[in-house]
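A.B. asks: fold the following, please.
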Amino acid sequence: MSATPSKPSMAEKIGLIDDFCGRARILPVITINREEEILPLADALAAGGLTTLEVTLRSALGLTAIRLLREARPALCIGAGTVLDPAMLAEAEAAGAQFLVSPGGTAELLQAGVESALPLLPGISSASEIMLGYALGYRRFKLFPAEVCGGAAALKALGGPFPGVRFCPTGGVNPDNLRRYMQVPNVMCVGGSWMLEAGWIAAGDWARVTRVSAEALTLLD
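C.D. replies: Predicted coordinates:
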């Protein structure tokens, strides 16, 4: 009789977040509108150097995309974004997501994240929200919407009372401010969608997606 695998501790899940964020540096935030876009879009991002992808559950195809990418593109790291409640968390976990991202955090969702085998990166927009997650063992958060919440200056200020906390700012991040965010010591990666212009995707201009992705990474060198 085989032993049941033990659930990762919060410290181990923090390590997993550090690993995928450190490798990603830029986390594309993807919303799938047509099933035929899934593989070519992921391939275009990967060709540009972006191989850790956040597939949002904003569309009905989010879970389909996660399942397909986990099966057809196993070399990529695929997370589920816009996870709003424990039921969505469970669906994303069942679909094969490797990490979870939420725009905010309720007590129920944060507790479900503690109990999940997957690392959850909960969204915050204030020090009080950080403290709610901190009490449950969270040390990694998404600042959202980053620019509206004060941008790089807010992240620097949060570094004082929360020296062990690190962030993935998302919302308003673009090539003009990318470097400024990444220069803040408590930023581990950034999330964005500027490389995913709707017109390029509708036209199947995958070469442009690849080029803009690669150009963004050069800004961090």
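
A.B. asks: going by C-alpha atoms from here, please, whenever you check contacts or count neighbours.
C.D. replies: Will do.

A.B. asks: ranges for the strands of the chain?
C.D. replies: 26-30, 52-56, 77-81, 99-101, 120-121, 123-124, 140-143, 166-169, 190-192 (DSSP state E).

A.B. asks: let's have those strands in a markdown table, adding mean neighbour count and distance to residue 66.
C.D. replies: Output for the strands of the chain, formatted as a markdown table (neighbours: other C-alpha atoms under 10 Å; distance: least, C-alpha to C-alpha, whole Å):
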| stretch | mean neighbour count | distance to residue 66 |
| --- | --- | --- |
| strand 26-30 | 24 | 11 |
| strand 52-56 | 26 | 7 |
| strand 77-81 | 25 | 7 |
| strand 99-101 | 24 | 11 |
| strand 120-121 | 30 | 16 |
| strand 123-124 | 26 | 21 |
| strand 140-143 | 28 | 20 |
| strand 166-169 | 26 | 21 |
| strand 190-192 | 24 | 18 |
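
A.B. asks: this one as well, want them side by side:
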Amino acid sequence: MRVVVADSLTLEPGTFFRSGSSPTDGFAPNASSPPGNGSAFDQNSSSLFGGEGNSGLENIDVQDLPAAAINDATNGDLFLETAVPLDDKDQLGDATNGLFQVTNDSAEAKPVAIRFTGFGPDGDGDSGDLSKQQVVETFEFYDSGNNHISTDDPDGTGPNGTVAGEVSIAPGTTEQIYLEYDTEEHASDLRNIAGASQNPFNNSSSGTTIDLVDSIEVGVDDQ
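C.D. replies: All right, here's what the predicted structure looks like:
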């Protein structure tokens, strides 16, 4: 998924992908210590899904899941990939180890939320796909206070729907944002989209992927 970021904010890889627990530690996915079951990859050299001239799912094994890859970039140049198993409910990152970190570069507090602005071909509500509502129920972003701050109703008020909440980021401070996922609730639909009777990640030769989210917007909730 690609990211659009509002002015006065800097978005970059979170501590999930860094060499230590500080937001100023170096970008080093291979040397990081992600919490829980998560695995971190450098999207510049190990794209999960075959981007950047890489070999896609051959880069990860079932034991790597859930996995996230990000490039060492900021704002609109940032690109995040995630791979999660079916019939699972877990998270990538936590309150102190975000997939993203957002720094407020302005002189005043900024209320920030995440909106799903582009849905993938398997999650745009066409026949046989997940609905947009199902997608936002499958992937939810949370702040360091464990508050849900991403789209909860894609058809709500505003061009990109409504959000469950927002986080106020003080001037000069950095907020960690992590991801919770639930592939249990809509597992049957996801399996049908993948065309797999079992978890597609258990068959490395199938190369099956499901594209649900193409882009998100991180910024001031002014809609």
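
A.B. asks: tm score of chain vs chain?
C.D. replies: Scored against TM-score structural alignment, normalised by the length of the first structure, the superposed chains reach a TM-score of 0.26; 109 aligned residues with a C-alpha RMSD of 6.1 Å.

A.B. asks: one step back: any chance of the strands of the first structure in JSON lines, plus distance to residue 199 of the first structure?
C.D. replies: Compiled in JSON lines, the strands of the first structure are given as follows (distance: least, C-alpha to C-alpha, whole Å):
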{"stretch": "strand 26-30", "distance to residue 199 of the first structure": "14"}
{"stretch": "strand 52-56", "distance to residue 199 of the first structure": "19"}
{"stretch": "strand 77-81", "distance to residue 199 of the first structure": "22"}
{"stretch": "strand 99-101", "distance to residue 199 of the first structure": "26"}
{"stretch": "strand 120-121", "distance to residue 199 of the first structure": "29"}
{"stretch": "strand 123-124", "distance to residue 199 of the first structure": "28"}
{"stretch": "strand 140-143", "distance to residue 199 of the first structure": "27"}
{"stretch": "strand 166-169", "distance to residue 199 of the first structure": "25"}
{"stretch": "strand 190-192", "distance to residue 199 of the first structure": "16"}
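
A.B. asks: out of those strands, flag the one nearest residue 198 of the first structure.
C.D. replies: strand 26-30 (10.7 Å; C-alpha to C-alpha).

A.B. asks: now the angle between strand 52-56 and the closest one, please.
C.D. replies: Taking axes from the mean of the first three to the mean of the last three C-alpha atoms, to 10 degrees, one finds strand 26-30 of the first structure and strand 52-56 inclined to each other by 30 degrees.

A.B. asks: so which elements touch strand 26-30 of the first structure?
C.D. replies: strand 52-56, strand 190-192 (3 or more C-alpha pairs under 8 Å, 6 or more residues apart in numbering; DSSP states H and E).

A.B. asks: now with 10 Å?
C.D. replies: Packing contacts for strand 26-30 of the first structure, counted by 3 or more C-alpha pairs under 10 Å, 6 or more residues apart in numbering; DSSP states H and E, involve helix 38-47, strand 52-56, strand 77-81, strand 190-192, helix 206-218.

A.B. asks: make JSON lines from the ones you listed and add distance to residue 91 of the first structure to it.
C.D. replies: Supplementary listing: those in JSON lines, determined by distance: least, C-alpha to C-alpha, whole Å:
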{"stretch": "helix 38-47", "distance to residue 91 of the first structure": "19"}
{"stretch": "strand 52-56", "distance to residue 91 of the first structure": "12"}
{"stretch": "strand 77-81", "distance to residue 91 of the first structure": "10"}
{"stretch": "strand 190-192", "distance to residue 91 of the first structure": "22"}
{"stretch": "helix 206-218", "distance to residue 91 of the first structure": "29"}
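
A.B. asks: ok, which of these comes nearest residue 87 of the first structure?
C.D. replies: strand 77-81 (12.9 Å).

A.B. asks: just checking, what packs against the closest one?
C.D. replies: helix 10-24, strand 26-30, strand 52-56, helix 62-72, helix 86-95, strand 99-101, strand 120-121.
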